[in-house]
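1. structure, please.
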Amino acid sequence: MDRIRVCICEDDVTQLEYLQQETEGFFRQKGLTAAVETFESAEQLLFHYPAGLPFQCLLLDIGLGKMDGMDLARKIRAQDRELPIIFITGEKGYVFEGYKVGAARYLLKPYKPEDLAEALSSVLQIQEERSEEEYLGFYFQGEYIKLKRKDVLLAEVHGHYISIKTKGQEYTFKGSMKVLREEWPDSCFVLANRSMLVNLQNVERITRTECFLSDGSSIPISRGCYQNLNKGFVEWFM
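-> A predicted model of the protein is given here:
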């Protein structure tokens, strides 16, 4: 993992800017790029992402406006049981309620930079522990879908559309190879030809012209992609 998507929901603009700066700095020190999106209300966040949150960490202030952070967390948990949530509040009374909705950490204002760093470290540890079960996310027919990385066979681009293929299902939606390669880890997904990214976890064997997958199917390998694919395949199982 070399990139992490973080969401911050905080109605105090000064605090919001501080959290963004500190969060980006923390992950930069860890050698990661933090793609941070910020929102000043629960309603604003839900308006932008009504079908689910495509993030790996949420920093959430409890004392928001009409809809508070706890209500927002309950809505999120109805769709996503695994998103790490760091609650931020000035009141101790929310601690028990926060853990009922699966808080990863709880920051009590005023908190120190090292407190925030410790909370973010816990999220990083959670993500590292999930590395073998890492999820890939995308929007499909208005819903945010999460698939376990190991279940994906390949992704194929045709025109302005991407097809994600698993052993039992196929998802087709608008997208490009450029975006796909930015979002999906190079260590796991490698080009087999101009239009296909194959998941090394599901490659059984390769020849100079074909790549054989764990479901019994095979896909063509282009001459220009063979060397890099073969190298990735060997390194994956070393």
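2. could you use CA atoms for every contact and neighbour count after this?
-> Fine.
3. any idea how many residues pack against the residue nearest to residue 220 when sequence neighbours are not counted?
-> Distances taken as Cα to Cα, 6 or more residues apart in numbering put residue 210 closest to residue 220, at 4.6 Å, once the chain neighbours are dropped. The tally of other residues near residue 210 (other Cα atoms under 10 Å) stands at 15.
4. to check against the first, give me the structure of this:
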Amino acid sequence: MKIAIVDDKTSDLLAAESHLLRYLRQTHPGIIGRLRIETFSSGEELLENFEIGRFSLILLDIYMGTMTGLETAEAIRQQDEKVPIIFLTTSSEHLLEGYRVFAAGYFIKPLANNTNEFARTFEHILPELMAQEKDISIPVAGENVDIPFRNIVYVDINDQHTLRLHLAETDVDTLMPYANCSEILLQDNRFLECHHRIILNMDYVSLMDKEEFILKDGSKIPISQRRKRDAKVSYMSYLAHR
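-> Next up, the predicted model:
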């Protein structure tokens, strides 16, 4: 699990990180070993390093330098509609604006003064964060590599007739049989087999056309004729429950 904390004040940045770690150690110690926190001093710095699937959660200060937290959140939402964003601020002035970007929480600093609300919000979103942390273990160059579900854009068969995982950042080839991979991925409702030997992560879909899915990066994934009806039903269900 990777969490981003963004604040232009170093003292507030460290305080937020400390509060988060203390809370998780006390309530969910099993997460600590899998947790990685990345800190950023501006919205611009976060956006330079942002990719869909990179962060499980973003804690974002509102009042910052040239780019505010709200502006940063709006830019994030243009790329990723799902990553939870929690605002950190010294005022409740922008509370309603936070809902425009579907904020998961809104905390007045310092967090130490809002421990109960912080705990309620985290207990509400944590099950979804944990679900996003599912992964698949695949053999790559003689070693098993764990690939988070959230990083998989789609899966298909390459020119050498072996399995290829197209990830958010790169592609990975593996000797894992397609049937084994599909059995694991298709248990998760974000994945859909839209064509023969193609499994798509619907988190990356921008829209569904008659013959194909259009991904957020402009890529196109075909829909086979015999899977068209089921693909539409599955995608509509996904949209209704996301």
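5. hmm, back to that, isn't the residue nearest to residue 220 of the first structure right next to residue 218, touching?
-> Yes. If you go by Cα atoms under 8 Å, residue 210 of the first structure and residue 218 touch, sitting 6.4 Å apart.
6. ok, the residue sitting nearest the centre point of the second structure to residue 207 of the second structure distance?
-> Among the residues of the second structure, the one closest to the centroid is residue 53, at 3.9 Å (Cα atoms, centre = their mean). Taking Cα to Cα, to the nearest Å as the measure, residue 53 of the second structure falls 18 Å from residue 207 of the second structure.
7. cool, residue 69 of the second structure as well?
-> Distance, residue 69 of the second structure to residue 207 of the second structure, using Cα to Cα: 28 Å.
8. more neighbours: the two, which one.
-> Remark: of residue 69 of the second structure and residue 207, residue 69 carries more neighbours, 25 against 13, as counted by other Cα under 10 Å.
9. list the residues that contact the more buried one.
-> With contacts defined as Cα atoms under 8 Å, 6 or more residues apart in numbering, residue 69 of the second structure is in contact with 43, 60, 61, 62, 63, 87.
10. excluding sequence neighbours, find me the nearest residue to it.
-> Nearest residue to residue 69 of the second structure in three dimensions, chain neighbours excluded: residue 62, at 3.9 Å (Cα to Cα, 6+ apart).
11. quick check: closest non-adjacent residue to residue 3 of the first structure.
-> Using Cα to Cα, 6+ apart and skipping the chain neighbours, the partner closest in space to residue 3 of the first structure is residue 33 (4.7 Å).
12. repeat that for residue 36 of the second structure.
-> For residue 36 of the second structure, the nearest residue in space outside its immediate sequence neighbours is residue 2; the separation is 4.7 Å by Cα to Cα, 6+ apart.
13. which residue in the first structure lines up with that neighbour?
-> Residue-level alignment of residue 2 of the second structure against the first structure, with TM-score structural alignment as criterion, gives residue 5.
14. and its match, what element?
-> With elements taken from DSSP states H and E, the one containing residue 5 of the first structure is strand 3-9.
15. just checking, what packs against that strand?
-> The contact analysis (3 or more Cα pairs under 8 Å, 6 or more residues apart in numbering; DSSP states H and E) places strand 3-9 of the first structure against helix 13-29, strand 33-39, strand 57-61.
16. which among these is found nearest to residue 236 of the first structure?
-> Distances from residue 236 of the first structure to each of these were compared by Cα to Cα, and the smallest falls on strand 33-39, at 23.5 Å.
17. chain center to that closest one, what's the gap?
-> Computed by Cα atoms, centre = their mean, to the nearest Å, the separation of strand 33-39 of the first structure from the middle of its chain amounts to 12 Å.
18. continuing past it, what's the next helix or strand?
-> Scanning forward in sequence from strand 33-39 of the first structure by DSSP H and E, the next helix or strand is helix 42-48.
19. re earlier: and the residue nearest to the centre of the second structure, that's in a strand?
-> No. Using DSSP: H, G, I helix; E, B strand; the rest coil, the secondary structure at residue 53 of the second structure is coil, not a strand.
20. ok, it to residue 104 of the second structure distance?
-> Residue 53 of the second structure sits at a distance of 17 Å from residue 104 of the second structure (criterion: Cα to Cα).
21. how about the helices in the first structure?
-> Taking DSSP state H as the test, the helices found in the first structure are 13-29, 42-48, 69-79, 95-100, 113-129, 177-183, 223-236.
22. what's the closest of those to residue 201 of the first structure?
-> helix 223-236 (7.9 Å).
23. next, the buried residues of the closest one.
-> The neighbour-count check on helix 223-236 of the first structure (16 or more other Cα atoms under 10 Å) flags 225, 226, 229, 230, 232, 233 as buried.
24. wait, which of those is closest to residue 157 of the first structure?
-> residue 225 (15.7 Å).
25. let me see the contact set for that closest one.
-> When contacts are counted by Cα under 8 Å, 6+ apart, residue 225 of the first structure is found next to 191, 192, 193.
26. residue in the second structure matching it?
-> Under the alignment defined by TM-score structural alignment, residue 225 of the first structure is left unpaired in the second structure.
27. any idea how far residue 154 of the first structure is from residue 225 of the first structure?
-> From residue 225 of the first structure across to residue 154 of the first structure, the span is 15 Å (Cα to Cα).
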